[in-house]
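sequence and predicted structure are below.
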Amino acid sequence: MAKKSIGFIGTGVMGTSMVRHLMKGGHHVAVYNRTKRKADDLIKEGAQWCASPAQLARESEVILTIVGYPHDVEELYFGKDGILANAGQGTYVVDMTTSKPALAQQLYNEAKKYGIYALDAPVSGGDTGAREAKLAIMAGGDEPVFKELLPVLELMGENIRLQGDAGAGQYTKMANQIAIASTMMGVSEALAYAKKAGLDQENVLQTIETGAAGSFSLSKLGPRMIAGDFAPGFYIKHFIKDMAIAIESADELGLKTPGLVVAKKLYQELAEKGEENSGTQALYKYYMENS
C-alpha cells in the first residue's frame, strides 16, 4: 500500500501509541477525540487535529476507530454527521473497538451501500502491546480489503490474522476476553495465596510464570499487582462492557460460560467501590480486601 492519509479516532491509553506508530511509518495522520487535550501531545508531534468525525472522514483515505462502547461506534459511523455519510467512495474504515459482532456486520453492510470498505479489527495487548507495536489484531471482513490494509496494521501489531467474514474479528475478541476473565481470577488468587502463605511473591511469580501457569496476565500484570500499581492499561469499566457482550453472545450461541459470569460479578463489585477507572489487575484488591 502506498502511503495513505489516515484518520484516527480515539486517542486514549492505547490509541495514542498506535497513532505514533502510524506517523513513524510515514503516514499523514489526522486525529479526533471527544476530549481534545488527550490528543495534544500527538498534535505537537505532527498529527492534524480535526474538529469533528465528519471532517476527519472527508479528509482521510483510511479511517481507524478505537472507542469505548458499541453506542460510541454507532454514533461515530451512522447518521448524516457520521463517518459513512461523509467519507468518499473507496475509503477504508477499520473499527478496532471491542464491540458486538452483530454491530460489526451492520457496519460492513452499511459501508457497502456507500462504496466503502469495512473491517472489524479489535485488538489485544493493552497499553504495553500498543506502546511496543506488538498488538494481536483480529480481523473480520473481505480478504482483499484485509490484504490491502495489512501494511497499516503491521505498524501497530505483530500477530495479525483474518478470522473470517464481517463480525469474525469481534467473535475472536470475545473468545480472547472469555479466556482472560478466568485467567485474571487465577492470577489474582495465586498471588493473594502466596502473600497469605508468607512467601516472596516476586520469587513465586518468577518460578511459576515459566511453567504451565504461564500467561500474559501472569507475566505482565502480576508484577503490577505485587507493586500495588493499578493504573489502567485496560480499564475495568471497559472489561465489564466486553464481558457483558461476551455473555450475551454466548447466550445467543447456547453456550454456558460460568467462569465469565463469576469474573464479571467480581469486577462489577470493584466498579461499585469506585475502581471502574482502574486497570484490570485491580482484581487483586478484591482478594486482599475480602480475606
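Happy to help now that I have it. This one's a predicted model, so the numbers in the text were calculated from it and none came from an experiment. Numbers count the residues shown, from 1 in each chain.

going forward, measure contacts and count neighbours with C-alpha atoms only.
OK.

OK, contacts around Gly259?
Ala181, Ser182 (Cα atoms under 8 Å, 6 or more residues apart in numbering).

okay, now Glu252: neighbour count?
Glu252 is flanked by 9 other residues according to other Cα atoms under 10 Å.

distance of it from Thr16?
Between Glu252 and Thr16 the distance is 35 Å, computed by Cα to Cα, to the nearest Å.

cool, and Leu150?
Applying Cα to Cα to Leu150 and Thr16 gives a distance of 20 Å.

of these two, who's got more company?
Thr16 (21 against 16).

does the more buried one touch Leu42 like I think?
Yes - shown here, Thr16 and Leu42 form a contact pair, counting by Cα atoms under 8 Å, at 7.2 Å.

what touches both of those two?
By Cα under 8 Å, 6+ apart, no residue touches both Thr16 and Leu42.

walking through the stretch 51-200 of the chain, point out its strands one by one.
Under the criterion DSSP state E, counting those that start in this stretch, strands of the stretch 51-200 of the chain are mapped to 62-65, 92-95, 117-120, 123-124, 135-140, 157-164.

list the helices and strands the shortest one packs on?
When contacts are defined as 3 or more Cα pairs under 8 Å, 6 or more residues apart in numbering; DSSP states H and E, strand 123-124 packs onto strand 135-140, helix 168-196.

and the next helix or strand past the longest one?
What that stands for is helix 168-196. helix 201-208 (DSSP states H and E).

for that next one, which outside residues touch it?
Leu191, Ala194, Lys195, Gly214, Leu218, Ser219, Gly222, Pro223, Ile226.

hmm, try it at 10 Å
187, 190-195, 213-215, 218-219, 222-223, 225-227 (Cα atoms under 10 Å, 6 or more residues apart in numbering).

what about the residue sitting furthest away from the middle of the chain, distance to Leu191?
For the chain, the largest distance from the centre (Cα atoms, centre = their mean) belongs to Gly198, which lies 36.3 Å off. To Leu191, Gly198 is 11 Å away according to Cα to Cα.

Ala102 too?
From Ala102 to Leu191 the distance is 38 Å (Cα to Cα).

second structure follows, compare the two:
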Amino acid sequence: MALYDEALPAFDVLGKKSFFLGEVGNGAKMKLVVNMIMGSMMNAFSEGLTLAGKSGLSPQTVLDVLDLGAIANAMFKMKGPTMIQNNYPPAFPLKHQQKDMRLALALGDENAVSMPVAAAANEAFKKARSMGLGDLDFSAARETLKLPEESS
C-alpha cells in the first residue's frame, strides 16, 4: 500500500481514478473482468442493432432511444454510429478482445463461476476472428450476424 500511495500522484495524471486492488495480479484480473463485461455488452448491442434493422426499425433511432434510457453508456454512443456504417476502425482490436474473453472464462473456471453469457460472447468473437476480422475493432463482431451477401 505504501508503494501505491507513493505512486498515486503519477497515477492521477494518467487516468481518471486509481484503485488499490491488493496483491500483485489483481490489476490484470480487474482488466479481464471489465473487458469480459464490455465484450458481452458489445455482442448484445450488436444483436439489438441487427434485430432492429431486420425488423424495420431504424438502427439510428435505436441509438437515440438507448442514449436516453437507463442503459445509456459511452461505448454504445461511441461505437454505434460506426457500426451502423459497417465501419470498424480498430480502437481495441477484436483479436485482443477475444483473448481477454478466453482468459476471463479461464479465471471463471479457476473460481467455479459459471459464465454462460461470456461464453456465448466469446464464441461470437471466435467466429469473427475466423472470418478474418481480428485486426478490426471488437465491434466488428456484429458482422457475424449478417448473411454473406450483406457483409461489408
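That came in fine, so what should we check first? Note that this is a predicted model, so its numbers are computed, not measured.

hmm, back to that, more neighbours: which of Ala102 and Leu191 of the first structure?
Leu191 (25 against 15).

which ones are touching that one?
197, 199-202, 204-205, 218, 222-223, 225-226, 284, 287-288.

next one: Asp200 of the first structure
With the criterion set at Cα under 10 Å, 6+ apart, Asp200 of the first structure makes contact with Leu191, Ala194.

give the aligned equivalent of it in the second structure.
Taking TM-score structural alignment, Asp200 of the first structure has Ser58 as its aligned residue in the second structure.

distance of its match from Met36 of the second structure?
Counting by Cα to Cα, the gap from Ser58 of the second structure to Met36 of the second structure is 28 Å.

also Glu6 of the second structure?
In terms of Cα to Cα, Glu6 of the second structure sits 31 Å off from Met36 of the second structure.

among the two, which residue is more densely surrounded?
Per other Cα under 10 Å, whichever of Glu6 of the second structure and Met36 has more neighbours is Met36, with 27 against 10.

what do we get in the first structure for that one?
Alignment note: Met36 of the second structure maps to Ile178 in the first structure; criterion TM-score structural alignment.

show me the contacts for that match.
Thr172, Asp242, Met243, Ala246, Ile247, Ala250, Thr257, Gly259, Leu260, Val261, Ala263.

ok, now with 7 Å
Each residue near Ile178 of the first structure by Cα atoms under 7 Å, 6 or more residues apart in numbering is listed here: Leu260.

return the most buried member of the helices and strands packed on strand 123-124 of the first structure.
strand 135-140 (a mean of 26; mean count of other Cα atoms under 10 Å).

hmm, who's touching that strand?
For strand 135-140 of the first structure, with Cα under 7 Å, 6+ apart as the criterion, the contacting residues are 119-125, 129, 156-169, 172-173.

for the closest residue to Gln55 of the first structure other than its chain neighbours, give me its contacts.
Excluding the flanking residues, the one nearest Gln55 of the first structure by Cα to Cα, 6 or more residues apart in numbering is Asn86, at 7.7 Å. By Cα under 7 Å, 6+ apart, the contact list for Asn86 of the first structure reads Ala54, Ala57, Arg58.

buried ones among those?
Ala54, Ala57, Arg58 (16 or more other Cα atoms under 10 Å).

list just the nearest of the contacts of Asn86 of the first structure to Thr65 of the first structure.
Thr65 of the first structure has its nearest neighbour among the contacts of Asn86 of the first structure in Ala57, at 11.1 Å by Cα to Cα.

does that closest one touch Tyr77 like I think?
No - applying Cα atoms under 7 Å as the test, Ala57 of the first structure and Tyr77 come out as separate, 9.7 Å apart.

what residue lies at the spatial centre of the first structure?
Val123 (4.6 Å).

how much space between that residue and Gln170 of the first structure?
9 Å.

the second structure: which residue goes with Asn228 of the first structure?
Small correction: residue 228 of the first structure is Gly, not Asn. Looks like Gly228 of the first structure aligns to Asn86 there (TM-score structural alignment).

what is the burial count for its match?
15.

just the element for it, please.
Applying DSSP H and E, one finds Asn86 of the second structure in no helix or strand.

make sure Val102 of the second structure is indeed in a helix.
You called it Val, but residue 102 of the second structure is Arg. Yes - the assignment for Arg102 of the second structure (DSSP: H, G, I helix; E, B strand; the rest coil) places it in a helix.

how many other residues sit next to it?
Arg102 of the second structure has 21 nearby residues by other Cα under 10 Å.

and the residue nearest to it when sequence neighbours are not counted, what element?
Spatial nearest neighbour of Arg102 of the second structure, excluding adjacent residues (Cα to Cα, 6+ apart): Asn122 at 6.7 Å. Asn122 of the second structure is part of helix 116-130 when elements are defined by DSSP H and E.

what's the matching range in the first structure for that helix?
Using TM-score structural alignment, helix 116-130 of the second structure pairs with 258-272 in the first structure.

off-centre distance for the matching stretch?
Stretch 258-272 of the first structure sits 19 Å away from the centroid of its parent chain (Cα atoms, centre = their mean, to the nearest Å).

same check on stretch 153-168 of the first structure?
Worked out by Cα atoms, centre = their mean, stretch 153-168 of the first structure lies 13 Å from the chain centre.

residue range for that stretch in the second structure?
Against the second structure, stretch 153-168 of the first structure falls on residues 11-26 (TM-score structural alignment).

just the buried residues of that stretch, please?
Buried residues in stretch 11-26 of the second structure (16+ other Cα under 10 Å): none.

kindly check the end-to-end length of that stretch for me.
16 Å.

and stretch 104-118 of the second structure, by the same measure?
8 Å.

go through it and flag the buried ones.
Ala104, Leu105, Val117, Ala118.

quick one: terminal-to-terminal distance for stretch 54-64 of the first structure?
Terminal-residue distance, stretch 54-64 of the first structure (Cα to Cα): 13 Å.
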